[in-house]
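**Student:** can you look at this prediction? I've put the sequence above it.
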Amino acid sequence: MRILVVEDDPDLSRQLKQMLKEQGYAVDVATDGVEGHFLGDTEPYDGVILDLGLPQIDGVSILQKWRADERKMPVLILTARDQWSEKVAGFDAGADDYLTKPFHTEELMARLRALLRRAAGHTTDVIEIGDLVVDNRAARAFVNGMGIKLTSHEFRLLAYMATHKGRVISRTEMVEHIYDQDFDRDSNTIEVFIGRLRKKIGTDRIETVRGLGYRLVDPDAPQTS
């Protein structure tokens, strides 16, 4: 999962980036409204944490532009403003949730996970595909109840595939959603990660759909025609 943080406070933006990375997310940071709008308008983020009081372009204006351009990623507004009129303006602009500074990091992460779950059509942070379990809250995966040791990129890829289980996902889409902007994004490395995951979770859980991409499945589920 790839998250955009638009926050002009350097200490807070660093804190959020570190916290999100520790939870297994790929993270990009923008420190002003112009950069934030550009990234959100041109990159395929799974979610956005957006401050309202930004230099150059304020958060409400950014959000209005994104929604006008049919950018549908879930957006959590994070701001020091606590007046009800500011909250209404944020929701009317297209925000999905709202958190006022100062905040507890556990609450921010819980709200973000909830937004990502709803956007993907899930009701909990734990996704089960047969006896494979992916816990997005703990950033861990299990097979037959046994924990699997995964690198951060392996977990990101597995979590993204689990979130979209049963759907064919192209290598390009995987690259766009598991790497941050500064990473040397080479789609050929996806094959390496797929190979590693197959060794760790079982070769029959990830199907190759020739010419299209990969699909995470339950190999023991009844096959449909």
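**Tutor:** Sure thing, it's come through.

**Student:** okay, CA-based contacts and neighbour counts for the rest of this
**Tutor:** Noted.

**Student:** can you give me the strands for the protein?
**Tutor:** Using DSSP state E, the strands of the chain run over 2-6, 26-30, 47-51, 75-79, 97-100, 126-129, 132-135, 140-143, 146-148, 206-209, 213-216.

**Student:** mind giving me the packing neighbours of the fifth one?
**Tutor:** Put plainly, it is strand 97-100. Packing partners of strand 97-100 (3 or more Cα pairs under 8 Å, 6 or more residues apart in numbering; DSSP states H and E): strand 75-79, helix 84-93, helix 105-120.

**Student:** just the ones you listed: most buried one?
**Tutor:** Each of these was scored by mean neighbour count; the highest is strand 75-79, a mean of 24, by mean count of other Cα atoms under 10 Å.

**Student:** turn the strands of the chain into a markdown table, including distance to residue 68.
**Tutor:** Converted to a markdown table, the strands of the chain look like this (distance: least, Cα to Cα, whole Å):
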| stretch | distance to residue 68 |
| --- | --- |
| strand 2-6 | 19 |
| strand 26-30 | 21 |
| strand 47-51 | 16 |
| strand 75-79 | 14 |
| strand 97-100 | 18 |
| strand 126-129 | 33 |
| strand 132-135 | 34 |
| strand 140-143 | 37 |
| strand 146-148 | 42 |
| strand 206-209 | 35 |
| strand 213-216 | 31 |
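
**Student:** closest to residue 108 out of these?
**Tutor:** Closest approach to residue 108 among the strands of the chain (Cα to Cα): strand 97-100, 7.4 Å.

**Student:** okay, now the one to match up with it:
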Amino acid sequence: MQLLLAEDELDLARAIEVILTKQGYLVDVVHDGEDAYQYAQLSQYDGIILDIMMPKLSGIEVLTKLRATGSQVPILLLTAKSAVDDRIEGLDAGADDYLTKPFNMGELLARVRAMTRRKAVFVVDVITFGDISLDKQLRQLSTRDSDVKLANKEFQILEILMENPRRIFSAEQLLEKIWGLDSDVETNSIWVHISNLRKKLQGLHSNVKIIATRGAGYSLEEHHD
């Protein structure tokens, strides 16, 4: 499952990221409300953890904007405030749950499990485009006649492209979304994984291709020869 964590306290954000990653979650981390909203618009997350007090946009503002677009992604609010009115404001704005700082990491994990279980009731973990299907649980790419397992980074790249077909993503955007804002991984790593994905799509005899647009980036397109 893929989560978005928006927390401006860097040490706390890192601690939460480590705990969630050890539990098998894929975690994107941002440190202000504007980035949180942009990331939430770009990907279909299984859950979002939002700190209320953030620069640029507050967690409540991000939550309100997302719900206004029709987004139903489960959202857990983190707040240093314990006043009842603050909790009511968050829930009225569309939050699924809240957790008051300081909190126990075990409780955070329990809250995350609870909100993602609620989403799993109605969310299908298979996405399709053209003649291919991607099983998020198995990390398996399939056509009608064959299938292939994907490595972790290959899966994350293809998931982004399949959830946003025909949309161009630069190598820098993919790198930031998958490895994080502070990663020192080079952009040629994206090219290597794209190359591997192209070979797997070709091996499946799919009519879906990853197209490189010079100076812009990569997009997923359906081609009929």
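**Tutor:** Yes, it's here. Computed from a prediction, not measured in an experiment: that's the story for all the values here.

**Student:** rewinding a little: the helices and strands packed on strand 97-100 of structure 1 into CSV, with extra columns for distance to residue 1 of structure 1?
**Tutor:** Below are those laid out as CSV (distance: least, Cα to Cα, whole Å):
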stretch, distance to residue 1 of structure 1
strand 75-79, 14
helix 84-93, 24
helix 105-120, 9
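
**Student:** go through those and name the closest to residue 26 of structure 1.
**Tutor:** helix 105-120 (13.7 Å).

**Student:** mind listing residues that contact that closest one?
**Tutor:** If you take Cα atoms under 8 Å, 6 or more residues apart in numbering as the criterion, helix 105-120 of structure 1 is touched by 46-47, 73-76, 96-97, 99, 123-125, 137, 163-164.

**Student:** and the closest residue in space to residue 149 of structure 2 that isn't next to it in sequence, how far is that from residue 30 of structure 2?
**Tutor:** In space, and not counting its chain neighbours, residue 149 of structure 2 is closest to residue 140: 4.5 Å by Cα to Cα, 6 or more residues apart in numbering. Applying Cα to Cα, to the nearest Å, the value for residue 140 of structure 2 to residue 30 of structure 2 is 28 Å.

**Student:** look at these two and report which has more neighbours.
**Tutor:** residue 30 (22 against 16; other Cα atoms under 10 Å).

**Student:** from what I see, that one and residue 3 are in contact.
**Tutor:** No: assessed by Cα atoms under 8 Å, residue 30 of structure 2 is found out of contact with residue 3, at 11.2 Å.

**Student:** how much space between residue 136 of structure 2 and residue 153 of structure 2?
**Tutor:** Distance from residue 136 of structure 2 to residue 153 of structure 2, counting by Cα to Cα: 13 Å.

**Student:** for residue 169 of structure 2, same thing?
**Tutor:** Taking Cα to Cα as the measure, residue 169 of structure 2 falls 15 Å from residue 153 of structure 2.

**Student:** those two: who's more crowded?
**Tutor:** Between residue 169 of structure 2 and residue 153, counted using other Cα under 10 Å, the more crowded position is residue 169 (19 against 15).

**Student:** verify the stated contact: that one with residue 220.
**Tutor:** No: checked against Cα under 8 Å, the pair residue 169 of structure 2 and residue 220 is beyond contact range at 9.7 Å.

**Student:** closest to residue 174 of structure 1 out of the strands of structure 1?
**Tutor:** With Cα to Cα as the criterion, residue 174 of structure 1 lies closest to strand 213-216 of the strands of structure 1, at 9.3 Å.

**Student:** distance from the closest one to structure 2 after superposition?
**Tutor:** Compared with structure 2 after the fit, strand 213-216 of structure 1 shows a mean deviation of 1.5 Å (mean Cα distance after the TM-score superposition for structure 1).

**Student:** what lines up with residue 128 of structure 2 in structure 1?
**Tutor:** Using TM-score structural alignment, the equivalent of residue 128 of structure 2 in structure 1 is residue 128.

**Student:** contact partners for its match?
**Tutor:** Residue 128 of structure 1 touches residue 134, counting by Cα under 8 Å, 6+ apart.

**Student:** could you measure from it over to residue 143 of structure 1?
**Tutor:** Noted for residue 128 of structure 1: a distance of 10 Å to residue 143 of structure 1, by Cα to Cα.

**Student:** cool, residue 201 of structure 1 as well?
**Tutor:** To residue 143 of structure 1, residue 201 of structure 1 is 7 Å away according to Cα to Cα.

**Student:** out of the contacts of helix 105-120 of structure 1, which are buried?
**Tutor:** Neighbour counting by 16 or more other Cα atoms under 10 Å classes 46-47, 73-76, 96-97, 99, 125, 163-164 among these as buried.

**Student:** tabulate those residues in a markdown table, adding columns for distance to residue 35 of structure 1.
**Tutor:** As requested, those are arranged in a markdown table below (distance: Cα to Cα, whole Å):
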| residue | distance to residue 35 of structure 1 |
| --- | --- |
| 46 | 18 |
| 47 | 16 |
| 73 | 17 |
| 74 | 18 |
| 75 | 16 |
| 76 | 17 |
| 96 | 21 |
| 97 | 22 |
| 99 | 22 |
| 125 | 31 |
| 163 | 28 |
| 164 | 29 |
